[in-house]
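Student: Fold the following.
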Amino acid sequence: MITRRACLRPALAGAGLWWWGAWAPAQAGAQIEEPLADSVRTALTSAIANSAPPVPEFEEIGARLAYLRWLGDMSRRLERRKADWTERKEFLQTVWYESRRAGLDTGLVLGLVQVESAFRKFAVSPVGARGYMQVMPFWTRLIGHGDPSSLFHMQTNLRFGCVILRHYLDRESGDLYMALGRYNGSRGRPQYPTAVVAAAKKWEWKDPQPTEIPPAVPRGAS
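Tutor: You can find the predicted model right below:
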C-alpha cells in the first residue's frame, strides 16, 4: 500500500476534484487523448473486451473468508454514501474484481473513485468525463465499442478506469504520482495525486484474522 514517505515524493497531477457530496468545480482535469501504438491499442482493447463476470471465486476457504471480512468492513465504511446494501455489495465486489484484474491496489481504486466522483455513478465533469472513475468518452472510441453512454454502466466504467490507470502506470514505469497525474490530465502538479493518495488511506484494510493463504486473484483475470 502507499506509504507516508511516498506522499512526499515530487508530485504531479491536477485539481478538479469530486469531494464527499459536492463537486469542486475549479481546475477540472481529465485524461488527454494521445496517439496509441497498434500493439498498445490491441492490448487495451483486449483488456476491456474480456467479459468474465466480477464474481469472486476461491480455491481456498481461508481466502474466501478473508474476502468476506474485507467486504463487510468496506460496506460499513461506504454505508453513508451508498445506503442500499445490494448496490454497495455489487459496487464493492466489482471494484475488488476489476482492481485485481488490472493489478491495482483496491484501496487505491476506491480512493480514486472517492476523489473523482464521490461514489456517484452518473457523475459528469465539465469536460465530459463520466461515471465513478470519470472516464473520458474518447476511450470508448479508441479501445471500446464507441458508445460513451456505456460509461454509466458500473462494471464498464470501473473496467475502463482500471485498465487506463494500469496503462498509465506502465507508461510511467510504475511511478504512481506520474500515472495519477496522467490519469487526471494534469501531469506536473501535485494536487490530484496528493488527494488520491490521502483518500486511498481511508480504504486501507488489514485482515484482523490473517492466514498463510496468498491473496486470491479473480478467475478470468488477464
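Student: From now on I want contacts and neighbour counts done on CA atoms only, so please keep to that.
Tutor: Noted.
Student: Figure out the helix or strand that the spatially most central residue of the chain lives in.
Tutor: A centroid search over the chain (CA atoms, centre = their mean) returns residue 109, at 3.3 Å, as the residue closest to the centre. Of the helices and strands defined by DSSP states H and E, residue 109 is found in helix 106-117.
Student: what does residue 128 give?
Tutor: For residue 128, there is no host helix or strand (DSSP H and E).
Student: number of nearby residues for it?
Tutor: Residue 128 is flanked by 16 other residues according to other CA atoms under 10 Å.
Student: List the contacts of it.
Tutor: Residue 128 makes contact with 136, 137 under the criterion CA atoms under 8 Å, 6 or more residues apart in numbering.
Student: measure it to residue 7 for me?
Tutor: Applying CA to CA, to the nearest Å, the value for residue 128 to residue 7 is 29 Å.
Student: Over to residue 29?
Tutor: Summarising the geometry, the distance separating residue 29 from residue 7, computed by CA to CA, is 20 Å.
Student: Just want to know which of these two has more residues nearby.
Tutor: Neighbour comparison, residue 29 and residue 7: the larger count goes to residue 29, with 26 against 17 (by other CA under 10 Å).
Student: Excluding chain neighbours, what is closest to residue 152?
Tutor: If you skip the residues right next to it in sequence, residue 152 has residue 131 as its closest partner in space, 5.3 Å away by CA to CA, 6 or more residues apart in numbering.
Student: contacting residues around the one you found?
Tutor: Residues in contact with residue 131 (CA under 8 Å, 6+ apart) are 117, 120, 121, 122, 123, 124, 151, 152, 153, 154, 157.
Student: what's the distance between residue 85 and residue 175?
Tutor: Applying CA to CA to residue 85 and residue 175 gives a distance of 36 Å.
Student: Give the buried residues for the helix or strand residue 45 falls within.
Tutor: Assignment of secondary structure by DSSP H and E places residue 45 within helix 38-49. Neighbour-count burial for helix 38-49, counted by 16 or more other CA atoms under 10 Å, picks out 44, 45, 47, 48.
Student: What of stretch 50-57?
Tutor: Within stretch 50-57, the residues that qualify as buried are residue 54, counting by 16+ other CA under 10 Å.
Student: May I have the distance across that stretch, first residue to last?
Tutor: Between where stretch 50-57 begins and where it ends, there is a gap of 17 Å, by CA to CA.
Student: one more to put side by side:
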Amino acid sequence: MSGDAWRPERAVETVTDPGRRGLLLGVLAGSTLGGWSLPVLAGGQLEEPLADSVRTALSAAIANSAPPVPEFTETDKRLAYLRWLAAMSDRLHRRKPDFQTRIEFLQTVWYETRRAGLDTTLVLGLIQVESAFRKFAISRVGARGYMQIMPFWSRLIGDGDVGRLFHMQTNIRFGCVILRHYLDRERGDTFMALGRYNGSRGRSEYPNAVYAAARNWAHPDA
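Tutor: This is a model prediction of the structure:
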C-alpha cells in the first residue's frame, strides 16, 4: 500500500546491476523464483471516513497484545484447523524458520480472517504480495508490516504511534478489518476491494497478483 499505483518494475528500481535487473523484470513478468512469485509493491489506500464498527475493531486490536488462540467446540473443526496449520507451517518454513514465530503468525491469520469473514487463503496471498511475510517491511511511503498498513490508520484509530503497526496481531487485524471494510464498500466484489486496498481500483495487475500468490496457500481445510 505504497504511494503510487502498482507497477512490477518498481520492485527493481533499486537494483543497479543490468543483468540482475533484467532477470528480476523477467520473473515479475510471469515466472517464479524457487516456486515463489517475487513480492510486488502495492499502491496507497485512501484516507476516508470510517464506520463506527470499523473504528471499534481497529481500536480493539491496539488494546490487545496477545496472539489470539483459536477455540473450537467441535472436534472435526479443530482437526481441520490442525491439518491446515501443519500444512501451512511446512510451506512457510523457508520464510519463517522459527517454529514458534511461524505458528503464532499462522494462528493469528486464521483467527483474524475468520473474525473479519475473509478467505484465509486470499489474505495469505495478499500478505505474500504486500510484504513477502516480512514483519518489519516498510514501503517507500511508510506503509508498515505484514499487510502494509498506512500510518494514517494509527492516527485515525489509535494514539498515532505508527510503531504499533509492526505488532503482529495489530497489523493483521488492521489489514483484515480494512479489507473487510473495502469488501463491504464494493458489495462483496473481491476484485474491486483488492484494487481499493491497493489504491488501483479497477485495474487488474494487483488483484491478479494476489490471486496468483493465493494459489501457494490453497488447502482443503483452509
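Student: returning to what we had before: distance of the residue nearest to residue 152 of structure 1 relative to residue 40 of structure 1?
Tutor: Computed with CA to CA, the distance linking residue 131 of structure 1 and residue 40 of structure 1 is 24 Å.
Student: Also residue 190 of structure 1?
Tutor: Residue 190 of structure 1 sits 28 Å away from residue 40 of structure 1, taking CA to CA as the criterion.
Student: All the helices of structure 2, residue numbers only.
Tutor: 18-28, 52-63, 75-92, 99-116, 120-131, 152-157, 168-185, 190-198, 205-214 (DSSP state H).
Student: Please identify which of these is closest to residue 39 of structure 2.
Tutor: Among these, the nearest to residue 39 of structure 2 by CA to CA is helix 120-131 (4.8 Å).
Student: hmm, back to that, what would the buried residues of helix 38-49 of structure 1 look like in CSV with distance to residue 89 of structure 1?
Tutor: Rendered in CSV, the data for the buried residues of helix 38-49 of structure 1 read as follows (distance: CA to CA, whole Å):
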residue, distance to residue 89 of structure 1
44, 27
45, 27
47, 24
48, 22
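Student: which residue in structure 2 lines up with residue 147 of structure 1?
Tutor: With the correspondence set by TM-score structural alignment, residue 147 of structure 1 lines up against residue 161 in structure 2.
Student: how about the nearest residue to its match, chain neighbours excluded?
Tutor: Closest residue to residue 161 of structure 2 in three dimensions, ignoring its sequence neighbours and counting by CA to CA, 6+ apart: residue 154, at 6.3 Å.
Student: With residue 89 of structure 1 instead?
Tutor: Closest residue to residue 89 of structure 1 apart from its sequence neighbours, by CA to CA, 6+ apart: residue 75 at 7.0 Å.
Student: what's the distance between the one you found and residue 22 of structure 1?
Tutor: Using CA to CA, we find residue 75 of structure 1 at a distance of 21 Å from residue 22 of structure 1.
Student: Make sure residue 196 of structure 2 is actually in contact with residue 181.
Tutor: No - Residue 196 of structure 2 is beyond contact range of residue 181, at 10.1 Å (criterion: CA atoms under 8 Å).
Student: So which of the two has more stuff around it?
Tutor: residue 196 (26 against 20).
Student: before we move on, back to that, so where is the helix holding residue 109 of structure 1 in structure 2?
Tutor: Using TM-score structural alignment, the match for helix 106-117 of structure 1 in structure 2 runs over residues 120-131.
Student: in the superposed pair, what's the mean gap between that stretch and structure 1?
Tutor: Per the superposition on structure 1, stretch 120-131 of structure 2 and its aligned residues are separated by 0.3 Å on average (mean CA distance after the TM-score superposition for structure 1).
Student: My read is that residue 200 of structure 2 contacts residue 6, right?
Tutor: Yes - the pair residue 200 of structure 2 and residue 6 qualifies as a contact (CA under 8 Å) at a distance of 7.0 Å.
Student: Now do the shared contacts for those two.
Tutor: 43, 206.
Student: who's in contact with the residue nearest to the residue nearest to the centre of structure 1 when sequence neighbours are not counted?
Tutor: The spatially closest residue to residue 109 of structure 1, leaving aside those adjacent along the chain, is residue 99, at 6.7 Å (CA to CA, 6+ apart). Applying CA under 8 Å, 6+ apart, we find residue 99 of structure 1 in contact with 105, 106, 109, 162.
Student: Buried only: go through those residues for me.
Tutor: Neighbour-count burial (16+ other CA under 10 Å) is assigned, among these, to 106, 109, 162.
Student: For the match of helix 106-117 of structure 1, which outside residues touch it?
Tutor: For stretch 120-131 of structure 2, contacts defined as CA under 8 Å, 6+ apart pick out 1, 38-42, 109-110, 113-114, 133, 137, 145-148, 176, 209-218, 222.
Student: Write the ChimeraX selection for whichever of the residues you listed are buried.
Tutor: Selection of the buried residues among the contacts of stretch 120-131 of structure 2 in ChimeraX, burial being defined by 16+ other CA under 10 Å:
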select :1,38,39,40,41,42,109,110,113,133,137,145,146,147,148,176,209,210,211,212,213,214,216,217,218
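Student: In structure 1, what stretch matches stretch 197-212 of structure 2?
Tutor: Stretch 197-212 of structure 2 covers residues 183-198 of structure 1 once aligned (TM-score structural alignment).
Student: From one end of the matching stretch to the other, what's the distance?
Tutor: The stretch stretch 183-198 of structure 1 measures 16 Å between its terminal residues, going by CA to CA.
Student: Thanks a lot, catch you later.
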